[in-house]
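Enquirer: Pasted the sequence and its predicted model underneath.
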Amino acid sequence: MRRKYFAGMAVSLLLSAGILGACSKTDGASEKGDLDNVNETGMPIVKEKIQVDGFAAKFFASQDWNDLMLWEEYEKMTNIEVDWVTVQTEALAEKRNLSLTSGDYPEIYFASAFSKTDLLKYGQQGIFLPLNDYIDKYAPNFKKLLDENPSVKQGVTMADGNIYGFPTIYDPQFDALRGSAPWVKKEWLDKIGMSEPETTEELYQVLKAFKENDLNGNGQADEQAWGSVYGIDPIVNFLRGSFGLNKQGSMNLNLDFEEGTNTFRFVPTTDEYKELLMYLNKLYSEGLINQDIFTVAPQDFTAEISKGNYGVLNAIDPAELVKLDGYVGLPVLEGPNGERSYNTVSNGLGNLGMFVITDKAKNPEAMVRWMDYFYGDEGTKMFFMGFDGITYEEDEQGNFKYLETITNNPDGLNMDQAISEYLTWPGGYYPGIVRQKFFQGAESKENTTLNAEKVKPYRIKDENILPGLNYTVEENEKVSAIMTDIQTYIDESKAAFITGKMDFSKWEEYTKSLEKMGLNDYLEIAQQAHERMEKEK
């Protein structure tokens, strides 16, 4: 009978932070594991069946992971039975943190999205096991990815030199996940006799024409120019490279280098950022951006999109989102100073803390092997595609596709709902690697691939992308204290400048306020962290 609770000792917060924190798990962590029971390669992972307590976040409330085909089949392959306790993603942070502070935590956390701060904090307390040695010996798939992608290895390695979590990785060859543009309605461009815009000024002219003409032919002035499902940030991020911002990528979004140096500057106080906000203010003030962009709920705006009244959209392909055909990707735009680049690009590294192993794990070697399978092709295929003849089929060319029961479900389920009767990936919370060959979301569809191909020539080179900064515990505490208030002020001011509630004559006052909030201290700490990471390459 599967357990529905964590059976570990009830350790108080004081003991967790004190006694456990005093113990290092770097040495001798495997002493409690039964190494004779672990096969170093092949399946099953363990010779004699073991049971493991696991905690995970899930997207669909109806799923019972203890009876889900993915985990039932993987249990047969591995001889490892995971007794899952799951929570909705909305409740993840509260339930996850409560389990840790109470001391009643499991052997493994899966899809639990621990921050860098938590990885380092609980790693140094000894609650999360350092994984370096285990990875070297028991995780050949993951180790290969780290060896092939030094920037990813830098990103997952904390300031103390340890790796505490298995991350989400987006295959650097999966172009649609590394850069796609907003979508423009080709039919409307044809009607106004304009080509796809190549510059920010040309985009302005296109948006004006969309807004001012009866392009849907209904005799009403209901045409909208540019809309965004998830607020203003997707628009800002698309335009960063056009305004000369973030030439080192988006892993540290508020930071890039002063031209010709390796010294950080703070992006939201630069002249280029001000110029970008002034451009967006012009669009917003003329009604060329949806006026509720800072407040509308995504589901409400998606319903509005379905009416077909928007000329440009920031979203996944409207054909996939709301069955609206005829949209194509915008070109990357040349900005007012001649910059033409797509810079909001990561090194492919997503959340670092999607799978961690705690000091309660009785078989950490086995669980590292258990997780590593999902960084190889066979595991990736099973995780995203499921099972041959049940959820997918393979054609003569070796391409994989879901069966009609998934894509056109007879019970009226959409694709995410249908595949979630077998698998866990919809909703986006998972460790592992996302490869185009085995991923059937909108990003793998032909139209999105064409969009990404238009972006790719302008995408910054991978060697120019900085990994996310990794701070020491002391540095992190200082950065968190400073940046919590600063980031709130930046976001509020960004909205105020764009909507016109704050005049640009207040720009100097805005930048001086940031300095008073500790901006220079943050820049100093960030510079130290960067220089340390460079030395440790």
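Expert: Yep, it's here.
Enquirer: When you work out contacts or count neighbours from here on, use the C-alpha atoms and nothing else.
Expert: Fine.
Enquirer: Show me where the chain has its strands.
Expert: 50-58, 80-88, 108-114, 168-170, 183-185, 224-228, 255-257, 264-266, 310-314, 327-329, 353-357, 392-394, 400-402, 432-434 (DSSP state E).
Enquirer: Nearest to Pro298, out of these?
Expert: strand 224-228 (8.9 Å; C-alpha to C-alpha).
Enquirer: State the distance from the residue nearest the centre of the chain to His530.
Expert: Residue closest to the mean C-alpha point of the chain, counted by C-alpha atoms, centre = their mean, is Gly350 at 4.7 Å. Plainly put, Gly350 is 19 Å away from His530 if you go by C-alpha to C-alpha, to the nearest Å.
Enquirer: same check, this time on Thr407
Expert: According to C-alpha to C-alpha, Thr407 and His530 sit 46 Å apart.
Enquirer: Presented hereafter is structure B, for comparison with structure A:
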Amino acid sequence: MTKKIVYMLAALGMLQVSALGNEKVDYKITKKPTEFSILAIQNGKVYNEEWSVFKEAFKDTNIKLKSASSKNLTDEMQAFNLAISSGKLPDIISLMYPDKLESLGMEGGMIPLNELIDKHAPNIKAFFEKYPRYKMDAVAADGNIYFIPDYYDWYAMKSAQGVFIRQDWLDKLGLKQPQTMEEFYQVMKAFKEKDPNGNGIADEIPYFDRTAEFGDKELLGLFGAQFGFYVDGNKVLYGPEQPRFKEAMKEVVKWYKEGLIDPEIFTRGFQGRDYMLRNDLGGMTFDWFASTAAYNTDKELLAKNKDFKFVAIAPPEYKGGRYAPDARTTYLGGWGVTASAKDPVAIVKYFDYWFSQKGYELSNWGVEGDTFKRDENGKKYFTDKVMKAKGKNPLQVLREEGVQFRIGALQDYEYEKAWGNPQANEWAEMYMKNGYVVDPMPTLKYTPEENKKLQKINSQLEMALKEQSQKWILGAEDFDSTYDSFIKRLNDIGVNEAIEINQKAYDRFINSSK
């Protein structure tokens, strides 16, 4: 999809089928209050029927959801497996892993929604017609729809992370922000050799990261290299077999050998960013815009270093391109109707409610007058209850009201902008508008037979790749002399069969919107 089409779609905004302006709409689904059971746990939080978002939805629709799991059971996969083993499924299941719902559907445990959507869900049907890419995400390998995804506002914002650099160190050393990969390398060397923190000790770490994925998604990705399966011109390829991977890995190996990368990059852990910045040691990283930008207003940090400034920059140019290798997917989980459901039609109508204008606003902003209001131009903004809560950030407050809990719905990027760090929003939009973000491979759907074969191959490929990459980067093995034997190992594991399976799944995915 071209950038022009993406922005045209983003400009069209959310489809508003059921309500326009302030027109009064009757959303009642059943004449009498009706209750359905739901298994839904997100980030350790069990669905709570007292959340204001779902109480408001009950007022509108007469449909009430009641949790089918104990509040003490906070692991969603454990709860899901218990429900399966008990043989007593709730009416609705929400899950982060839709492949589990689809597998259950192919076994008869989830109801195909295709015909129900066509007959009883005009909002979802129109949404799929307008955004065929979103419909493709919902279609299983057998052609059925077993769940409605929890969609990100992908056309408006797919950028998630970016390159951050210590602007105060650049200023101290009289350097400009690096524009090319060679300049990026030279800045790292300057950070290593010219004592930008001014303590007289060569303790600076030019590049650091919080996760062991720094070599695959991040540093290798900045060269435009891919660590796993990806699509190029509708053809599925495996990144480590490609020339760009070899180029990138050689550079990363060199940088580590020269001390430009944190020597504890694989072991430092998730608190690495905090340690590096609070101790004035780290120079660059690739990380989330919102949480990383927050260090610029951290009072404790600024009290120790008043000149501290950590800014996002454009990815360095390499061979004519700039690559941000981490992007939001189009969706994360979703919900579906089980074969135990007593009234599938009413449930699908309830699913459809969340794609109405009222449901769309409710799932993203909460209850009007409580968590959000509108200015004189109709623009929504969050109330002081959300923005000025003591001891809580805005997202925590919203989560406690049921906002953005995992259901089948569409996220509104404007909701995120309204509570997020303005500087982080600006940087994310800069990445989006300039086309730096590398689109992820779509979430492909497999038949049970394909899935069984692929899981076995993938587990071995991932283990071999991570093991070998660490050996190369840490200098335990020479890259040039062992690369060919590594490719032979991948072939022995079955990488070509995995490519064939993924190609079939991708071809199905492309045709699934028809």
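Expert: Received the coordinates, thanks. None of these values were measured; they are calculated from a predicted model.
Enquirer: returning to that earlier point: so can I have JSON lines of the strands of structure 1 showing mean neighbour count and distance to Lys461 of structure 1?
Expert: Putting the strands of structure 1 into JSON lines (neighbours: other C-alpha atoms under 10 Å; distance: least, C-alpha to C-alpha, whole Å) gives the following:
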{"stretch": "strand 50-58", "mean neighbour count": "22", "distance to Lys461 of structure 1": "34"}
{"stretch": "strand 80-88", "mean neighbour count": "21", "distance to Lys461 of structure 1": "38"}
{"stretch": "strand 108-114", "mean neighbour count": "25", "distance to Lys461 of structure 1": "28"}
{"stretch": "strand 168-170", "mean neighbour count": "22", "distance to Lys461 of structure 1": "16"}
{"stretch": "strand 183-185", "mean neighbour count": "25", "distance to Lys461 of structure 1": "24"}
{"stretch": "strand 224-228", "mean neighbour count": "25", "distance to Lys461 of structure 1": "27"}
{"stretch": "strand 255-257", "mean neighbour count": "19", "distance to Lys461 of structure 1": "15"}
{"stretch": "strand 264-266", "mean neighbour count": "17", "distance to Lys461 of structure 1": "19"}
{"stretch": "strand 310-314", "mean neighbour count": "25", "distance to Lys461 of structure 1": "24"}
{"stretch": "strand 327-329", "mean neighbour count": "23", "distance to Lys461 of structure 1": "21"}
{"stretch": "strand 353-357", "mean neighbour count": "26", "distance to Lys461 of structure 1": "26"}
{"stretch": "strand 392-394", "mean neighbour count": "16", "distance to Lys461 of structure 1": "34"}
{"stretch": "strand 400-402", "mean neighbour count": "19", "distance to Lys461 of structure 1": "30"}
{"stretch": "strand 432-434", "mean neighbour count": "24", "distance to Lys461 of structure 1": "20"}
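Enquirer: I'd like to know which of those is closest to Gly161 of structure 1.
Expert: Closest to Gly161 of structure 1 of the strands of structure 1, according to C-alpha to C-alpha: strand 353-357, at 15.7 Å.
Enquirer: So which elements touch that closest one?
Expert: The helices and strands touching strand 353-357 of structure 1, judged by 3 or more C-alpha pairs under 8 Å, 6 or more residues apart in numbering; DSSP states H and E, are strand 108-114, helix 364-372.
Enquirer: Pipe these into JSON lines and attach distance to Thr86 of structure 1 per row.
Expert: Output for these, formatted as JSON lines (distance: least, C-alpha to C-alpha, whole Å):
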{"stretch": "strand 108-114", "distance to Thr86 of structure 1": "9"}
{"stretch": "helix 364-372", "distance to Thr86 of structure 1": "18"}
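Enquirer: Nearest to Asn149 of structure 1, out of the ones you listed?
Expert: Nearest to Asn149 of structure 1, of all these, is helix 364-372, at 16.4 Å by C-alpha to C-alpha.
Enquirer: on average, how far is that closest one from the matching bit in structure 2?
Expert: Taken over the aligned residues, the distance from helix 364-372 of structure 1 to structure 2 averages 2.1 Å (mean C-alpha distance after the TM-score superposition for structure 1).
Enquirer: What does Asn66 of structure 1 correspond to in structure 2?
Expert: Aligning on TM-score structural alignment places Asn66 of structure 1 opposite Glu49 in structure 2.
Enquirer: can you tell me how far its match sits from Lys59 of structure 2?
Expert: 12 Å.
Enquirer: cool, Ala498 of structure 2 as well?
Expert: The spacing between Ala498 of structure 2 and Lys59 of structure 2, counted by C-alpha to C-alpha, is 49 Å.
Enquirer: Compare the two and say which is more crowded by neighbours.
Expert: A count of neighbours by other C-alpha atoms under 10 Å puts Ala498 above the other of Ala498 of structure 2 and Lys59, at 22 against 13.
Enquirer: how near is the more buried one to Gln357 of structure 2?
Expert: Here the criterion is C-alpha to C-alpha. By it, Ala498 of structure 2 lies 42 Å from Gln357 of structure 2.
Enquirer: now Gln161 of structure 2
Expert: According to C-alpha to C-alpha, Gln161 of structure 2 and Gln357 of structure 2 sit 30 Å apart.
Enquirer: can I get the strands of structure 1 in JSON lines with distance to Gly386 of structure 1?
Expert: Below are the strands of structure 1 laid out as JSON lines (distance: least, C-alpha to C-alpha, whole Å):
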{"stretch": "strand 50-58", "distance to Gly386 of structure 1": "17"}
{"stretch": "strand 80-88", "distance to Gly386 of structure 1": "18"}
{"stretch": "strand 108-114", "distance to Gly386 of structure 1": "18"}
{"stretch": "strand 168-170", "distance to Gly386 of structure 1": "19"}
{"stretch": "strand 183-185", "distance to Gly386 of structure 1": "31"}
{"stretch": "strand 224-228", "distance to Gly386 of structure 1": "33"}
{"stretch": "strand 255-257", "distance to Gly386 of structure 1": "40"}
{"stretch": "strand 264-266", "distance to Gly386 of structure 1": "45"}
{"stretch": "strand 310-314", "distance to Gly386 of structure 1": "30"}
{"stretch": "strand 327-329", "distance to Gly386 of structure 1": "31"}
{"stretch": "strand 353-357", "distance to Gly386 of structure 1": "20"}
{"stretch": "strand 392-394", "distance to Gly386 of structure 1": "7"}
{"stretch": "strand 400-402", "distance to Gly386 of structure 1": "9"}
{"stretch": "strand 432-434", "distance to Gly386 of structure 1": "14"}
